[in-house]
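1. let me see the structure of the following:
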Amino acid sequence: MKKIFVFIFLIFISITLTACEAWRDFTEELNAMEDTLLNQIPEYLNADFQLSIDDDYRVMYDVDGIISEDMYTYVSPFYDRKVDVKVKVSRGTSEVEFTKTVTLLSSDSGHNHYQINIHRDIPNETIMLDTYIGIRVEVKWIKNGITTTEVTTDEVKLRGRGNSTWYAYPKKPYRMRFDKNTSIFGMPEAKNYVLLAEYADTSLMRNAVAHKMSQLFTHLNYAQQIRFIDLYIDDSYQGLYVLTEQVEVHPNKLYFETLPGVIDTGYFFELDMRFYEWQLEEGNGWFLVDRHPYEIKEPDPEDPAYLDAQAEFLQNYMYRMEYGLTVAGDYEEYLNVDNAIDFFLIHEISKNVDVGWSSVYMMKEQGGRIEFGPIWDFDFAFGNTDYIDYGPENWYGMRDWKNRLFGLMMARPEIRERFKLRYQWYMNDVLPELLIMIPILGESFASQAEHNFEKWPRYGIYTWPNPNEMLEANTHEKQIEYLKDYLEQRSLWILQELEYTRYAQGNFGD
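-> Next up, the predicted model:
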């Protein structure tokens, strides 16, 4: 009986103390915490964040309209911008709110100060184009104001990559391959990463702008992420690089089932006219459709279970799609037109030289239709190719001597009308964001760009295939202005051209 009495008494005391806590006024105590709490909030916010505060207090975060409890969960904006971080702290019935204005960084902002340090296992071992060498890598960045080493591992390899970019330029591009799926700088876990040197693009951001564009086009199947990083090899500075994802089918990125030995499976393939340059023949994953060569990437043609009949199946499907575009009119049974329009809009707006040459990736899921993407290889775009009609005027990708499928699509009046409607959406919803984003992104890595050009002088120096406008833009700021102005002028020219009778009639100036 005595034990029961003690137990009841303890419960009574607990309830009484809780009630006192609930009704006590903590406002003065909470207000006294303002400076301490606000000083914990970083000036540049680019990762999850939690205030260091006693468990007796409840904290709510409101950052850019995203409300969370106990911890702020970072969501990347499209570009860096000032935001108010509102912190609501409560205890009992008392509640106060503090506000601090900070810069919310985009995940691809130069202000993140991404850095990759590579050390070769064998000092001074030559880095080859096609052969991996062993390395140790250290990945670090400034995370919420604190320099943080994110990954340190020797389970990784390095080799060169590219074709003309490897042989033509002194600043080399690379491919980095981890032994297991690894996330760096918040990118999806994967083994393969690409380091783009961007030597011929003095803005250093044409590929970045194209990938940022693809994030806004809602009918594309996947948008590659990019990061501006300072690269060091054996403690020697190599320049500013654009780190991006390898184009591939991967469970953490673009994924669908591709089975060797199964005819109606998923396929990932590429238009690549270098087939003729390399003097290849059909087979081993290569097939032709009206003399246009395609290479199957997945399923892997090197897999013992892979069948030549799989290439024949895809080849016949492509021919049937072309027949639908040219004769039968049932092309939508074989082609995702909305997806194709988004894909070719980005190519046409940027006037990308490779639209009919290579890096035109396509996919077909089991039982599904042909789709395009992801986009890739835009350093020779946005007015940076002197061997074509590179100016902001005139049509490009749908002409007879460029991309055949784009041309077949645009030969149909109903697709031209859909292209026009989608373009008007682009002008209203996408272009304004891009014109704000470009100078902000360019400014974010301006100091890193200058460091890059101290090692690799480029201003006013001709490098194939730079046009005169690139040579005349003799500062990084002017390079960004040229890129932005080109995009705006090109976009306005297309908008005007869409209203002319010649567009309605399918006359693109051939």
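2. rest of the way, CA atoms for contacts and neighbours
-> Noted.
3. where exactly do the strands run in the stretch 101-250 of the chain?
-> 114-120, 133-143, 146-160, 174-182, 190-196, 226-233, 236-245 (DSSP state E, counting those that start in this stretch).
4. distance to residue 286 added to the ones you listed, as a markdown table?
-> Below are those laid out as a markdown table (distance: least, CA to CA, whole Å):
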| stretch | distance to residue 286 |
| --- | --- |
| strand 114-120 | 36 |
| strand 133-143 | 29 |
| strand 146-160 | 24 |
| strand 174-182 | 24 |
| strand 190-196 | 24 |
| strand 226-233 | 30 |
| strand 236-245 | 24 |
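5. include mean neighbour count and distance to residue 451 when you put these into JSON lines, please.
-> Below are the strands of the stretch 101-250 of the chain laid out as JSON lines (neighbours: other CA atoms under 10 Å; distance: least, CA to CA, whole Å):
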{"stretch": "strand 114-120", "mean neighbour count": "20", "distance to residue 451": "14"}
{"stretch": "strand 133-143", "mean neighbour count": "19", "distance to residue 451": "17"}
{"stretch": "strand 146-160", "mean neighbour count": "16", "distance to residue 451": "20"}
{"stretch": "strand 174-182", "mean neighbour count": "18", "distance to residue 451": "20"}
{"stretch": "strand 190-196", "mean neighbour count": "22", "distance to residue 451": "17"}
{"stretch": "strand 226-233", "mean neighbour count": "23", "distance to residue 451": "9"}
{"stretch": "strand 236-245", "mean neighbour count": "21", "distance to residue 451": "7"}
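6. tell me which of these sits nearest to residue 299.
-> strand 190-196 (17.6 Å; CA to CA).
7. who are the packing partners of the closest one?
-> Contacts defined by 3 or more CA pairs under 8 Å, 6 or more residues apart in numbering; DSSP states H and E place strand 190-196 against strand 174-182, strand 236-245.
8. now the angle between strand 174-182 and that strand, please.
-> 160 degrees (axes from the mean of the first three to the mean of the last three CA atoms, to 10 degrees).
9. one more, for comparison:
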Amino acid sequence: MKKRFLFLMCVIFFAIFVMSACEAKPGPVGATGADGPEGKSAYQAYKEKYNYEGTEQEWLQDLINGELSTLPEHLVTFDPNNGELAFTQSIKDGEKAKRPSLPIRDGYTFQGWMYDDGIAEEIWNFGGGSITEDITLIAKWDYATYELPIININTDDAEIDSKENYTDMTFSLENCESEFFDLSGGIRLRGNSTSKYGKKPYRIKFDSKQPLFGLKKAKSWVLLAEYLDPSALHNYTAFSLASQMPGLGFTPTPYKVNVYLNGVYAGLYTLCEQVQENEGRMDIELDEITEDMVDLKDFNFFIAMDWSVTEDPTAILDETYFYLEEYDQYFELKYPEKSQFVSQQQFDSFWAQLKAYVKEMMQAFENPDVEANKEKIQNEVNLNSLVDYLIIDQIMGEQDHAWKSFNMYYTNTSSDQENGKLNFGPIWDYDWCLYTPWTGSPNEDYTVSDEIAYSNIFFTAVADVPEFYEMVKERYTLYASPALEAYLEQFDEIASSVTESVAINAAKWYTSFDPDLSQDNIDFLKEYLENRKAVLDDAWLVATD
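-> Model prediction:
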């Protein structure tokens, strides 16, 4: 009897409640078909008014148990603004929203939940702000670090999945002295083996020439991903040292940058010039190729000894590269392109002469102690460039140049030591070096090597000919040893300038490795360079007046 009385009282109470809350005429109380506003059931009316999330059966049970609220409820929507789905809280009128757990976004620092009331944006105060209506709070983010320049690339979420075709983009460079905003152009993948890793290397081509970081204006620039180098300083070190070697006509200028792609942190990169024929870079570009150019040395040309060209789907045998079976080496023609020649006949003649010339030079370097070959090298090669290239590779412990990324060029339009000679350089590709064994994954070997090894036939020839080897000692003493000493004096400052960025990059790309991987590689690089200087000083340093 008592239970029936309590149930009847609940039903009577709710009938009064429904009439006031839903402004409905009384009907069969508790019946889900009772008319509410616009013919809605009591359940439907209550659900809409109070943002009730339960089923009709749950609603009836809550009604019986006296657990239904008479206060309106409001939805607070939280947009984490990090690619994840929004979520909501149902808050009673006049009460405070609950502070959710902190969202996460790679490469950014969370600033708070922003509220826009139509007049101004402000960070929501969870301790003081009461909820009186449905609102949306959006996560506000800032860059995780401002220690380096920041590059923002926007493709409107279009994929960058080709090494041939550029994806339209806008490009901004900020947090540096020479800022640029919304430059138009294209971006594509670059590299061979490096493009297979999750962290992608890119080539950028602006619609018009741009002087990034105050460098010579150009359309094409490169973003090196350097996934295999957790220190992120191998290329930076090699390029910095090579810039002090006057025999190398052009060396890319490296800048460490943090890159964001469509608002997503892409990682720590090295931005530098594209190695190409261009004013301010390799100044070998011809005004035009004319039909009276018939001999090989009427042209300027840029080639690379590079086995990885065979992995390039755009490469064409005997059109963009050739193979010398006697030396098991591939050579890629980087400039000029076939389309620049006046005719197929002219290109065919150039190509045949180029292959013969490279083979002839290889034969000379293969037996440099033969007097005729030694004289040929002395007369036709810019030995300063070759010796300086060798020295940089020995400092860096570079081994890939035995078969790839080994550049050389010929020019007859230069007014300096390069003119009419085969030049070696520009240097390139130091992601994997320091004489560490190849693993195909980021370096975890910290064994310092004392080895002095010559990776290719050109370097071996220099080491085998006493006159050439004396040049190594002289140029190391005059240029390389002082440059390396100066770099080591600055090393801690250089490493400190990328500390935050290296850690953020590691948190994105090296999650399956030791958390100290990047810092360990930085420490190893310093130890390696200090030891390397001692080894090479002992081998090559000569007394000077």
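10. give me the TM-score for this pair.
-> Between these two chains, after superposing, the TM-score reads 0.66 (TM-score structural alignment, normalised by the length of the first structure); 368 aligned residues with a CA RMSD of 2.8 Å.
11. out of the strands of the stretch 101-250 of the first structure, flag the one nearest residue 329 of the first structure.
-> strand 236-245 (37.0 Å).
12. circling back: among the strands of the stretch 101-250 of the first structure, which is nearest residue 503 of the first structure?
-> Residue 503 of the first structure lies closest to strand 226-233 among the strands of the stretch 101-250 of the first structure, at 35.3 Å (CA to CA).
13. show me what contacts residue 402 of the first structure?
-> 355-357, 396 (CA atoms under 8 Å, 6 or more residues apart in numbering).
14. and for residue 523 of the second structure, the neighbour number?
-> The number of residues packed near residue 523 of the second structure is 14, by other CA atoms under 10 Å.
15. counterpart of it in the first structure?
-> Aligned counterpart of residue 523 of the second structure in the first structure: residue 481 (TM-score structural alignment).
16. assumed that match was part of a helix.
-> Yes - the assignment for residue 481 of the first structure by DSSP: H, G, I helix; E, B strand; the rest coil puts it in a helix.
17. measure the aligned residue in the second structure for residue 235 of the first structure to residue 403 of the second structure for me?
-> Under the alignment (TM-score structural alignment), residue 235 of the first structure pairs with residue 263 of the second structure. Taking CA to CA, to the nearest Å as the measure, residue 263 of the second structure falls 38 Å from residue 403 of the second structure.
18. can you list the helices and strands packed on strand 190-196 of the first structure in TSV and add distance to residue 302 of the first structure?
-> Formatted as TSV, these follow (distance: least, CA to CA, whole Å):
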stretch	distance to residue 302 of the first structure
strand 174-182	20
strand 236-245	23
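19. so which of the ones you listed is nearest residue 257 of the first structure?
-> Among these, the nearest to residue 257 of the first structure by CA to CA is strand 174-182 (18.6 Å).
20. so the closest one matches what in the second structure?
-> Residues 202-210 of the second structure are where strand 174-182 of the first structure lands when matched by TM-score structural alignment.
21. counterpart of residue 13 of the first structure in the second structure?
-> Checking with TM-score structural alignment, residue 13 of the first structure has no match.
22. oh, I was asking about residue 200 of the first structure
-> Looks like residue 200 of the first structure aligns to residue 228 there (TM-score structural alignment).
23. run a quick neighbour tally on its match.
-> Neighbours of residue 228 of the second structure (other CA under 10 Å): 21.
24. with residue 246 of the second structure instead?
-> Residue 246 of the second structure: 13 surrounding residues under other CA under 10 Å.
25. swap in residue 36 of the first structure?
-> 12.
26. spatially, which residue comes closest to residue 165 of the second structure, not counting chain neighbours?
-> In space, and not counting its chain neighbours, residue 165 of the second structure is closest to residue 188: 6.4 Å by CA to CA, 6 or more residues apart in numbering.
27. just give me the match in the first structure for that neighbour.
-> Match for residue 188 of the second structure (TM-score structural alignment): residue 159.
28. now for its match: which residues touch it?
-> Contacts of residue 159 of the first structure by CA under 8 Å, 6+ apart are 127-133, 174-176.
29. could you dump those residues into a markdown table and include distance to residue 117 of the first structure?
-> Formatted as a markdown table, these follow (distance: CA to CA, whole Å):
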| residue | distance to residue 117 of the first structure |
| --- | --- |
| 127 | 15 |
| 128 | 18 |
| 129 | 20 |
| 130 | 21 |
| 131 | 20 |
| 132 | 17 |
| 133 | 15 |
| 174 | 13 |
| 175 | 14 |
| 176 | 12 |
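30. nearest to residue 285 of the first structure, of these?
-> Of these, the one sitting nearest to residue 285 of the first structure (CA to CA) turns out to be residue 130, at 19.8 Å.
31. need the counterpart of that closest one in the second structure.
-> Applying TM-score structural alignment, one finds that residue 130 of the first structure aligns to residue 164 in the second structure.
32. and the gap between the closest residue to its match other than its chain neighbours and residue 157 of the second structure?
-> Distance criterion CA to CA, 6+ apart; nearest residue to residue 164 of the second structure, sequence neighbours excluded, is residue 188 at 7.1 Å. Applying CA to CA, the value for residue 188 of the second structure to residue 157 of the second structure is 14 Å.
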